[in-house]
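**Q** When you get a sec, could you give me coordinates for this:
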Amino acid sequence: MYQKVLQQVLHGSEGVQNIMDDVIVHGSNVEEHDRRLEKVINILRESGMTLNSQKCEFSMSKLVFMGHVLSDQGIGQAYVKVQAVSEACEPKTAIEERSCLGLVTF
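**A** Prediction:
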């Protein structure tokens, strides 16, 4: 329910990605990022939604999100995920196979 409302509230906001209950604000430079962030904060405030300050991280140049590294260099795989896949053993059972498939596809 919260996710659906959050998506509706932020719909059409430029430079804003909303995945699950996370909101990522990005811009081509610091000024653009800060303008977009201020707009998102105002939209959330006007809609009565709040942010948990303990979970917020601001002005990050690099972000690990859902197994990917997001930065001004582009999108790449997080080292932890690459390492886990490279160290995974060959599956011997159906359960191990599902586990390996889940690791590779996430």
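**Q** okay, CA-based contacts and neighbour counts for the rest of this
**A** Fine.
**Q** Against R45, how distant is the spatially most central residue of the chain?
**A** Nearest to the mean C-alpha position of the chain, counting by Cα atoms, centre = their mean, stands F65 at 4.3 Å. Using Cα to Cα, to the nearest Å, F65 is found at 25 Å from R45.
**Q** mind checking the longest helix of the protein?
**A** helix 30-46 (DSSP state H).
**Q** could you say what helices and strands the very next helix or strand once past that one packs with?
**A** If you walk from helix 30-46 toward the C-terminus, the next helix or strand you reach (DSSP states H and E) is strand 62-65. Secondary-structure packing of strand 62-65 (3 or more Cα pairs under 8 Å, 6 or more residues apart in numbering; DSSP states H and E): strand 68-71.
**Q** quick one more, to check against the first:
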Amino acid sequence: MVLHPRSPVRVLASPRPPRRQRKQPSSSVTANITCFSRTWTNHLQCLKQVFTLIHQAGIQLKPSKCILAEQSVSFLGHIISAEGISSDSDKLRAIADLPLLKDVHDVRAFLGLTSYYRRFMKGFTDIAKPLHDLTKKGEPFLWTNA
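**A** The predicted structure is shown next:
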């Protein structure tokens, strides 16, 4: 079970009201709970445990926000399924559609983004070496088609 809590953010566009008029802060919490299992029986056991913990904590779920028993899940830029973990094709398409890199800052940002998927690319270090060379201090930034 993976739990990723995120606190809601409230932006005020006007000055705060006087103290006596302020409402009590909201106690709602947004969380992603992901339960992965190899078999349906194990999945049901995992869900039972998760729901028990949620009930004991006094947390209420909004059914319209719950997704149960999916064959594959998009999670943190990956697709997780019974076959294992793979890269999300939408994310890879976004990387492929990036504009040409113009400076060292762009190269560093690109390397950071693509390094996230290095486990799926055989020989990533060799492929990325020319880009890493462009980021060395004192090296002129020369972008060629070679």
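**Q** Check the mean deviation of the longest helix of structure 1 from structure 2.
**A** Following the fit onto structure 2, the mean deviation recorded for helix 30-46 of structure 1 is 0.8 Å by mean Cα distance after the TM-score superposition for structure 1.
**Q** tell me which residues of that helix are tucked away?
**A** H33, D34, R36, L37, V40, L44 (16 or more other Cα atoms under 10 Å).
**Q** counterpart of that helix in structure 2, which residues?
**A** Mapped onto structure 2 using TM-score structural alignment, helix 30-46 of structure 1 spans residues 40-56.
**Q** Quick one: residues in contact with that stretch.
**A** M1, C35, F36, S37, Q60 (Cα atoms under 8 Å, 6 or more residues apart in numbering).
**Q** can you do 6 Å?
**A** S37 (Cα atoms under 6 Å, 6 or more residues apart in numbering).
**Q** same question, stretch 67-85 of structure 1
**A** Contacts for stretch 67-85 of structure 1 (Cα under 6 Å, 6+ apart): S61, K62, L63.
**Q** Name the member of these with the most neighbours.
**A** Neighbour counts for the contacts of stretch 67-85 of structure 1, by other Cα atoms under 10 Å, peak at L63, which reaches 15 neighbours.
**Q** Only the buried residues of stretch 94-106 of structure 1, if you could.
**A** C100.
**Q** how far is it from where the chain is centred?
**A** Using Cα atoms, centre = their mean, to the nearest Å, the distance from the centre of stretch 94-106 of structure 1 to the centre of the chain it belongs to is 22 Å.
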